[in-house]
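Peer 1: missing the sequence, but the structure's below:
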């Protein structure tokens, strides 16, 4: 059995589980909360606490400072289309937040992370990504660049692994290419393209609204599914002859989707270049992890026995499943405009 049939068989084996999760978490739906703390004077801090709205509902997470911190101004709330922003000024009794713990009560019952950014008077900036398994942050006096690198690499990996539409596009590319060498060139072209638009969009040189981009990404997967059927039927196709070219063209579009993930973090412009670099590294690591997993599953399937009819029908069935899933995403995202 050839590699494409094996990939298709694997895809069908996990489709049921994938569809079961699709209703719970669509691509890029899990946005992090954001806490920004700016030191104003020796003992006063401006606090901005942004929580995402999930299906119109507020995230059930409360911010808790230690007892030595009190409000100078009451919390002021304003609602944005996708989040709720709370602003206030606090002060500390002992004049510093360094070494103190800020808790996120209720975070452990969610699947949402929290990005925490603290700026001190001397210009020092601390950035941390908080996960539900450890719903608190210990404010440090001095951040390290290695901490920033780790945070955004992890966020990039998580984004691509939860970005089911991007993974489905990469899987569809594996249905088209005829050799591992061709797959290497095709994935490299996709990587180069989305790195270009990710950089341009994040640095502000290109701006495209998020919802149309997400709908166009779903449509790109649908077009790729149609191309797979054309190739299977023996029809002439540019995708079959130059898969790297098609991957590059659609990669430019997918890069805009990756940029949307960074914009959701509401980072100040001074942090974007560093965050962009390590986030992009994380995206590539996550993509390579996915490809390596598929290759590993192929090796495993080759060692097992299963009905021959399953292999013959798997490729066509899996292709139509990809097309149906991407069509559903496209209609859903267009309807949400």
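Peer 2: That came in fine, so what should we check first? Since the model is a prediction, treat every value here as computed from it, not as a measurement.

Peer 1: from now on I want contacts and neighbour counts done on CA atoms only, so please keep to that.
Peer 2: Fine.

Peer 1: show me which positions of stretch 153-163 end up buried.
Peer 2: The neighbour-count check on stretch 153-163 (16 or more other Cα atoms under 10 Å) flags 153, 154, 155, 156, 157, 158, 159, 160, 161, 162, 163 as buried.

Peer 1: contacts for the helix or strand where the fifth one lies next, please.
Peer 2: Here residue 157 is covered by helix 145-162, with elements defined by DSSP states H and E. With contact meaning Cα atoms under 8 Å, 6 or more residues apart in numbering, helix 145-162 is reached by 27-28, 127-129, 166-167, 261, 274-275, 278-287, 290.

Peer 1: tell me the helix or strand right after the strand or helix carrying residue 262.
Peer 2: Using DSSP H and E, the element containing residue 262 is helix 243-263. Past helix 243-263, heading to the C-terminal end, the next element that is a helix or strand (DSSP H and E) is helix 272-301.

Peer 1: for the helix or strand containing residue 195, packing partners?
Peer 2: With elements taken from DSSP H and E, the one containing residue 195 is helix 180-202. If you count contacts as 3 or more Cα pairs under 8 Å, 6 or more residues apart in numbering; DSSP states H and E, helix 180-202 packs onto helix 164-176, helix 243-263, helix 272-301.

Peer 1: name the surrounding residues that touch the helix holding residue 262.
Peer 2: For helix 243-263, contacts defined as Cα under 8 Å, 6+ apart pick out 28, 31, 159, 166, 173, 176-177, 182, 185-199, 201-202, 208, 210, 213-214, 216-217, 220, 238-239, 276.

Peer 1: what's the PyMOL line that selects buried ones from those?
Peer 2: Those of the contacts of helix 243-263 that count as buried under 16+ other Cα under 10 Å are selected in PyMOL with:
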select buried, resi 28+31+159+166+173+176+177+182+185+186+187+189+190+191+192+193+194+195+197+198+199+201+202+210+213+214+216+217+220+239+276
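
Peer 1: distance of the residue nearest the centre of the chain relative to residue 165?
Peer 2: The chain has residue 159 as the residue nearest its centroid, 2.2 Å off, counting by Cα atoms, centre = their mean. When Cα to Cα, to the nearest Å is applied, the distance between residue 159 and residue 165 equals 11 Å.

Peer 1: then this one, side by side with the first:
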């Protein structure tokens, strides 16, 4: 077996093993933001809706502190909190307060004014206040949703493991490019269709099938039968399962929320962020491979054992996700 092929196999096996060994305490899509939606029905009259990530316990649920000239109204529910302001809210600060501390969660704020203007902002875990701007800038919206797309793919361990298995099976750089492109086109189609409300599927079922897609690729790696369709034409498998992964991305967007007046911009740049995250992952793998190629020359034995045990580890982890997700139906 040529040294380049064994090096590539060792590299990808190592990536799979590393991700598997350190992922047992990581939940896919765990770091979703704290979403704050504020809508102004008429000048000075607002309604606040907040969506707290499930990972935040009830005793540490954050609250929003309003400016001194704004007051919450008595008619409140757990989901909707109307408030009124005696002055213009432009330039005022909204503060996010956690009873204990912020558990490293970002915040996504959307403010819809009565005149149709929409303001969006993304705050990092250390940013606990937001100053209401006077005018929405579209480039800020594009930046925020691009960052959200990058973050989602890089913390979405199930998507990364699926992508790593695809890269492993594809092998050569040309086949990798074709395979990843097929995956990208497929999940972009279903992401747009689901986000625009054209197609709707139950999220728990989609996430369970995504776990099954990883199990399928892990089985292909364990059996190592290179005459199957998966090994001969991985782009077909990538495209088929990519349609399902697109629904998974759309579920995250549903949790975050899309600004209705700038929906195409937010959707486009979220997808761009996902693609940039994928590209970053593949480039890191290529860089590590190039470094290893200069150091090692023959890894045939490590290649065979690494592929088998890494694929087994990935399969076990994906099986855990599958049963965990169907239990939530």
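Peer 2: Okay, I see it. It should be emphasised that the depicted structure is a prediction, and the values quoted were computed from it without experimental measurement.

Peer 1: tm score of chain vs chain?
Peer 2: A TM-score of 0.91 describes the superposed chains when it is computed by TM-score structural alignment, normalised by the length of the second structure; 322 aligned residues with a Cα RMSD of 2.1 Å.

Peer 1: where in the second structure does the helix holding residue 195 of the first structure fall?
Peer 2: The counterpart of helix 180-202 of the first structure in the second structure, counting by TM-score structural alignment, spans residues 173-195.

Peer 1: on that earlier part again, residue 9 of the first structure: which of the buried residues of stretch 153-163 of the first structure is nearest?
Peer 2: In terms of Cα to Cα, no member of these lies closer to residue 9 of the first structure than residue 161, at 20.6 Å.

Peer 1: one step back: quick one: buried residues of the helix holding residue 262 of the first structure?
Peer 2: Residues of helix 243-263 of the first structure classed as buried by neighbour count (16+ other Cα under 10 Å): 243-248, 250-262.

Peer 1: in the second structure, which residues correspond to it?
Peer 2: The aligned range for helix 243-263 of the first structure in the second structure is 234-254, by TM-score structural alignment.

Peer 1: against residue 227 of the first structure, how distant is whatever residue of the first structure lines up with residue 90 of the second structure?
Peer 2: Aligned by TM-score structural alignment, residue 90 of the second structure pairs with residue 98 of the first structure. Residue 98 of the first structure sits at a distance of 57 Å from residue 227 of the first structure (criterion: Cα to Cα).

Peer 1: what about the two, which has more around it?
Peer 2: For residue 98 of the first structure versus residue 227, the count of surrounding residues by other Cα atoms under 10 Å is larger for residue 227: 21 against 12.

Peer 1: residue in the second structure matching the more buried one?
Peer 2: Under the alignment by TM-score structural alignment, residue 227 of the first structure pairs with residue 220 in the second structure.

Peer 1: that older thread, average gap between the helix holding residue 157 of the first structure and the second structure?
Peer 2: In the superposition with the second structure, the aligned residues lie an average of 0.4 Å away from helix 145-162 of the first structure, counting by mean Cα distance after the TM-score superposition for the first structure.

Peer 1: and that helix, which stretch of the second structure?
Peer 2: Under TM-score structural alignment, the alignment places helix 145-162 of the first structure onto residues 138-155 of the second structure.

Peer 1: pull the distance from the matching stretch to the chain's centre.
Peer 2: Mean C-alpha position of stretch 138-155 of the second structure versus that of the full chain (Cα atoms, centre = their mean, to the nearest Å) differs by 10 Å.

Peer 1: what of stretch 49-67 of the second structure?
Peer 2: Centre-to-centre, stretch 49-67 of the second structure and its host chain are 21 Å apart (Cα atoms, centre = their mean).

Peer 1: end to end, how far does that stretch reach?
Peer 2: 17 Å.

Peer 1: ok, now how distant is residue 308 of the first structure from residue 9 of the first structure?
Peer 2: To residue 9 of the first structure, residue 308 of the first structure is 11 Å away according to Cα to Cα.

Peer 1: what's in contact with stretch 218-226 of the second structure?
Peer 2: The contact list for stretch 218-226 of the second structure (Cα under 8 Å, 6+ apart) reads 165, 169, 230, 231, 232, 307, 308, 311, 312, 314, 315.

Peer 1: with stretch 172-190 of the first structure instead?
Peer 2: For stretch 172-190 of the first structure, with Cα under 8 Å, 6+ apart as the criterion, the contacting residues are 4, 7-8, 170, 221, 224-225, 228, 239-240, 243-245, 247-252, 319, 322.

Peer 1: residue in the first structure paired with residue 287 of the second structure?
Peer 2: Under the alignment by TM-score structural alignment, residue 287 of the second structure pairs with residue 296 in the first structure.

Peer 1: neighbours of that match, how many?
Peer 2: As a burial measure, the neighbour count of residue 296 of the first structure was computed by other Cα under 10 Å and equals 11.

Peer 1: now do the contacts for the equivalent of residue 31 of the second structure over in the first structure.
Peer 2: Taking TM-score structural alignment, residue 31 of the second structure has residue 30 as its aligned residue in the first structure. Residues counted as contacts of residue 30 of the first structure (Cα under 8 Å, 6+ apart) are 111, 112.

Peer 1: wait, a strand at residue 119 of the second structure?
Peer 2: Yes. When classified by DSSP: H, G, I helix; E, B strand; the rest coil, residue 119 of the second structure is found to be part of a strand.

Peer 1: which position in the first structure pairs with it?
Peer 2: By TM-score structural alignment, residue 119 of the second structure lines up with residue 126 in the first structure.

Peer 1: any idea how far residue 137 of the first structure is from its match?
Peer 2: Counting by Cα to Cα, the gap from residue 126 of the first structure to residue 137 of the first structure is 11 Å.

Peer 1: the more surrounded of those two?
Peer 2: Remark: of residue 126 of the first structure and residue 137, residue 126 carries more neighbours, 21 against 18, as counted by other Cα under 10 Å.

Peer 1: circling back: in which helix or strand does the match of residue 31 of the second structure reside?
Peer 2: Judged by DSSP H and E, residue 30 of the first structure forms part of no helix or strand.

Peer 1: without its sequence neighbours, what residue ends up closest to residue 7 of the first structure?
Peer 2: The spatial neighbour of residue 7 of the first structure that comes closest, neighbours along the chain excluded (Cα to Cα, 6 or more residues apart in numbering), is residue 298 at 6.5 Å.

Peer 1: got the contact list for that neighbour?
Peer 2: Listed by Cα under 8 Å, 6+ apart, the contact partners of residue 298 of the first structure are 3, 6, 7, 10.
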